[in-house]
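Asks: sequence and predicted structure below; questions after.
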Amino acid sequence: MSDFARLLSQYGAIRAEQEELYRDLHQHPELSHQETRTAAKAADLLESWGFRVERGVGGTGVVGVLTSGEGPTVLMRADMDALPVREATGAPYASTAEATDADGVTVPVTHACGHDVHVACLLGAAQLLASDLDAWHGTAIVLFQPAEETGDGARAMMEDGLLARIPKPDVALAQHVLPGLAGHVGTRIGAVLSAADSIRVRVFGRGGHGSMPQNTVDPVVLAAMIVVRLQTVIAREIAPTEPAVLTVGSIRAGSKSNIIPDDAVLELNIRTYSDATRQHTLDAVDRIVRAECAAGASPREPEIELYDSFPLTSNDEAVTSRVADAFAAHFGERAGQLELQTASEDFSDIPRSAGVPYTYWRIAGTDPDSWEAAVKSGTVTSDIPANHSPLFLPVIQPTLQTGTEALLVAAGAWLAA
């Protein structure tokens, strides 16, 4: 048995402790930028295991650094925040938490995206690394990131001088728990998560009585024409082989049936898988909105606001191949290919800003009996709760063990080399 295999074999020694930690995290979820309890727990544990710890990075972010001799530097990341969702799983450790959101509204809070799994797995990996320094060589950086759900947590850590507080990584690693047969892992080379951009558009008209439209400029008609024209961006400007989505999710205008309003507000969401397609689509939205306003004789230029942007997650080929080989050697048939995901997240802001190659993979977390029954009946999409559902709840095992081992196996492709 190799030294690193010996380290992996010690998971049983931390299993009960990790499961209890996970249940505690699940019962105490925290909204984006409010992850104070989670961050303190992670920092305290890391310090007790001998890590040098940086607290409060980017607000509530935590970073731990542990070195064992000369060797590569590997960064592993977990996100910490939960969602304003009321849990409906009925689990004995279900969340009943509430919090005040950024708008001052009291909302229910639940780990409906599995970030509690991510934190527990990374802490488990950190504990095992600290327990056997002779099994690896180099520097392990464990990073607990706030505010993934709002898309600005990674950026906040970078803007708060993250790179000045840690050694520069040679590689960055991250994972996410998703629906699928628990115990399985998967990754892919290239684009894996879409870039996502939300756009708020306000167009202006000239209001008046609905019986005298000749005296007005109707922003409702203008908004409708924009919606129709936007459908041609994906259908006629993007190659059929290039995946992209443009959704108009909200239109707000007017207050009464016989009053033509002064303005209308549209909210759009764009999902793309390459920087070139993203830029083309954003440019097309700007071009179409302005042209339709001109065609409709709008009295003012439109207001176009880009917000809630998430970067493209595109896995480095060499890094991903190295991790995939390590997964295949350790997990065997439980390691596979991850399909292209339409979800988005901000992890890649960290390695991209630092000029560091990275890879991002899936661990599956669905109870095996439930998954196999849904596959057999063809009801996976209807019967298996996905992330952000109030019913989403990864099975504790083998999910935690798989996620902990996946982080260690991936890091070990450098630290045990």
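Replies: Received it, and whenever you're ready, just let me know what you need. Numbering: from 1, shown residues only.
Asks: all contacts plus neighbour counts: C-alpha atoms, from now on.
Replies: Noted.
Asks: for I363, give me its contacts.
Replies: Counting by C-alpha atoms under 8 Å, 6 or more residues apart in numbering, I363 touches 175-178, 182-186, 399, 402-403.
Asks: mind checking which of these are in strands?
Replies: 175-178, 185-186 (DSSP state E).
Asks: ok, and the most crowded of those residues?
Replies: The most crowded member of these, judged by other C-alpha atoms under 10 Å, is V185 (30 neighbours).
Asks: was I right about that one contacting R362?
Replies: Yes - V185 lies in contact with R362 (C-alpha atoms under 8 Å); the separation is 5.5 Å.
Asks: what packs against whatever helix or strand S382 lives in?
Replies: Element membership for S382 (DSSP states H and E) is helix 380-383. For helix 380-383, the packing partners by 3 or more C-alpha pairs under 8 Å, 6 or more residues apart in numbering; DSSP states H and E come out as helix 368-377.
Asks: for the helix it packs on, buried residues please.
Replies: 368, 371, 374-375 (16 or more other C-alpha atoms under 10 Å).
Asks: quick revisit: can I get the ones in strands among the contacts of I363 in TSV with distance to G138?
Replies: Below are the ones in strands among the contacts of I363 laid out as TSV (distance: C-alpha to C-alpha, whole Å):
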residue	distance to G138
Q175	21
H176	25
V177	27
L178	30
V185	25
G186	26
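Asks: alright, now check it against this:
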Amino acid sequence: MDISMILSKSKPHLKPYEELYKHLHQNPGLSLQEHLAAETATKHLRILDGFDVRTKIGGTGLVGILSNGPGKTVLLRADIDALPVEELTNLPYGSTKREVDVEDGIEKAVMHACGHDMHIACMLAAASTLHTAREHWKGTLVVLFQPNEERAAGARAMIDDGLYDPKRHACPSPDVVLGQHVMPQAAGTVGTRVGHFASAADSFRVTVYGRGGHASQPHVTIDPVVLAAHIIVRLQTIVSREVNPREGAVITVGSVQSGMTENIISSEAVIKINVRTVTPETRDKLLAAIKRIVKAECDASGSPKEPLFEATSSFPFTINDINVTNCVASAFTEHFGEKHDPQAPPLGGSEDFSILATEAPNRIGGKGVPYTYWNLGGTDPALVQKAKVENNSGLVPHNHSAYFAPVIQPTMRTGMEAMVVGALSYLT
């Protein structure tokens, strides 16, 4: 029986999953605080007879393991955390939640502004489908729900907590690792790509130092705000003047903080920087250039001490394996037809998904198994078409926007089917 036939015979009614999605969207949890999402996934999997559910891995992470005879082991991954964003979608199930972030003790608005709630719903529907279809496949299915993806720490935390350690959580090492992400593309579509698919991302906090004083006496101070301003402007020349124009790279200063009031020159400024690159060589070049410029501007301003660099997060490159990607892409083309793009453009964002594969024990006694990661459209196709006709990409809310919310259908159906088709391309 082919995969599409298995799907048609085994997939559940999606209305309960739509309600589950709305509940998750309305009740998001920040990174490290994804308690409702974890409890929801755990409860659902334990209802499915045969799933071995193991919880509290690297925080709120969990796996469900379904052994179904000899064969390959396939790991499917969904991330579960939300973002500190105040939702502006006006959806009837929009989030109004606020919670204190355990990272810094500050109360924040919380929103699933990156679609991880959709990932959870699609994964649970896929788990139910594959559970129902057990007579049509052999092997071992692992469904993994990962916390703290937004801060690039969840996959590493699950590995460090013994995800694959036989003496800890003893998750069977996979032959392949598969994942997906909902993106601002037409709902009902999926896109695969061999090779580079997501950039590396490095974030850090830079503190530069001045000499504080009265706003009326600038000549006896060293103003860190002016110093920070020079740094911010000069950083933008790295990409425009030091990086090959044919290669993608982004440097973003997302936060600048200094002082508490207008009539006092403060003694320090904090700059938060995010860097995106697509090759290791450019990554090294940008990070070195940032340090060079920051130090030079501090010297030029007469800063009384060296700047302080503190790393806050680091995402690896996502580079899809050619064989795994082609296998999954072939199955997608057969099932989705023209709705599948096998030459999808790389993602603009970054992911820690690959760590679950690169740190997995392999069959020859080392580390690293192949993986592939694809995109899933989540935007009303009519809106996507209008944006194209008007040449106005700003019409389509992107991930991390206060207006980002996937249309529930056909996004959910497509995401569930993509997970099932991807898994069955190895399990049948």
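Replies: Sure, I can see it. The structure displayed is predicted, hence computed values, not measured ones.
Asks: filter the contacts of I363 of structure 1 down to the ones also in contact in structure 2.
Replies: Checked against structure 2 using both residues aligned by TM-score structural alignment, their matches' C-alpha atoms under 8 Å, the contacts of I363 of structure 1 keep these contacts: 175-178, 182-186, 399, 402-403.
Asks: okay, those residues in TSV with distance to L393 of structure 1 next?
Replies: Listed next are these as TSV, based on distance: C-alpha to C-alpha, whole Å:
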residue	distance to L393 of structure 1
Q175	17
H176	13
V177	10
L178	10
A182	12
G183	15
H184	16
V185	17
G186	19
T399	11
T402	16
G403	15
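Asks: nearest to T342 of structure 1, of those residues?
Replies: L178 (12.3 Å; C-alpha to C-alpha).
Asks: quick one: map D283 of structure 1 onto structure 2.
Replies: Alignment note (TM-score structural alignment): D283 of structure 1 maps to A288 of structure 2.
Asks: quick one: that match is in a helix?
Replies: Yes - counting by DSSP: H, G, I helix; E, B strand; the rest coil, A288 of structure 2 is part of a helix.
Asks: contacting residues for E338 of structure 2?
Replies: Counting by C-alpha under 8 Å, 6+ apart, there are no residues that E338 of structure 2 touches.
Asks: measure the counterpart of it in structure 1 to H184 of structure 1 for me?
Replies: In structure 1, E338 of structure 2 lines up with E333, judged by TM-score structural alignment. Distance, E333 of structure 1 to H184 of structure 1, using C-alpha to C-alpha, to the nearest Å: 8 Å.
Asks: got it, and T241 of structure 1?
Replies: Taking C-alpha to C-alpha, one finds T241 of structure 1 at 29 Å from H184 of structure 1.
Asks: more crowded one of these two?
Replies: H184 (23 against 6).
Asks: residues touching that one, list them.
Replies: By C-alpha under 8 Å, 6+ apart, the contact set of H184 of structure 1 is 331, 334-336, 363-364, 402.
Asks: what's the match for it in structure 2?
Replies: Per TM-score structural alignment, H184 of structure 1 is aligned with T189.
Asks: show me what counts as buried in the helix holding S382 of structure 1.
Replies: V380.
Asks: what comes into contact with that helix?
Replies: 371, 374.
Asks: run the last query once more with 10 Å
Replies: 179-180, 370-375, 377, 386 (C-alpha atoms under 10 Å, 6 or more residues apart in numbering).
Asks: closest one of those to A291 of structure 1?
Replies: A386 (39.3 Å).
Asks: which position in structure 2 aligns with the closest one?
Replies: So, by TM-score structural alignment, A386 of structure 1 is matched to H398.
Asks: of the contacts of I363 of structure 1, closest to A13 of structure 1?
Replies: Distances from A13 of structure 1 to the contacts of I363 of structure 1, taken by C-alpha to C-alpha, are shortest for T402, at 15.0 Å.
Asks: mean per-residue distance, the strand or helix carrying D325 of structure 1 versus structure 2.
Replies: Following DSSP H and E, one finds D325 of structure 1 within helix 317-331. Taking mean C-alpha distance after the TM-score superposition for structure 1, the mean distance separating helix 317-331 of structure 1 from the aligned residues in structure 2 is 1.4 Å.
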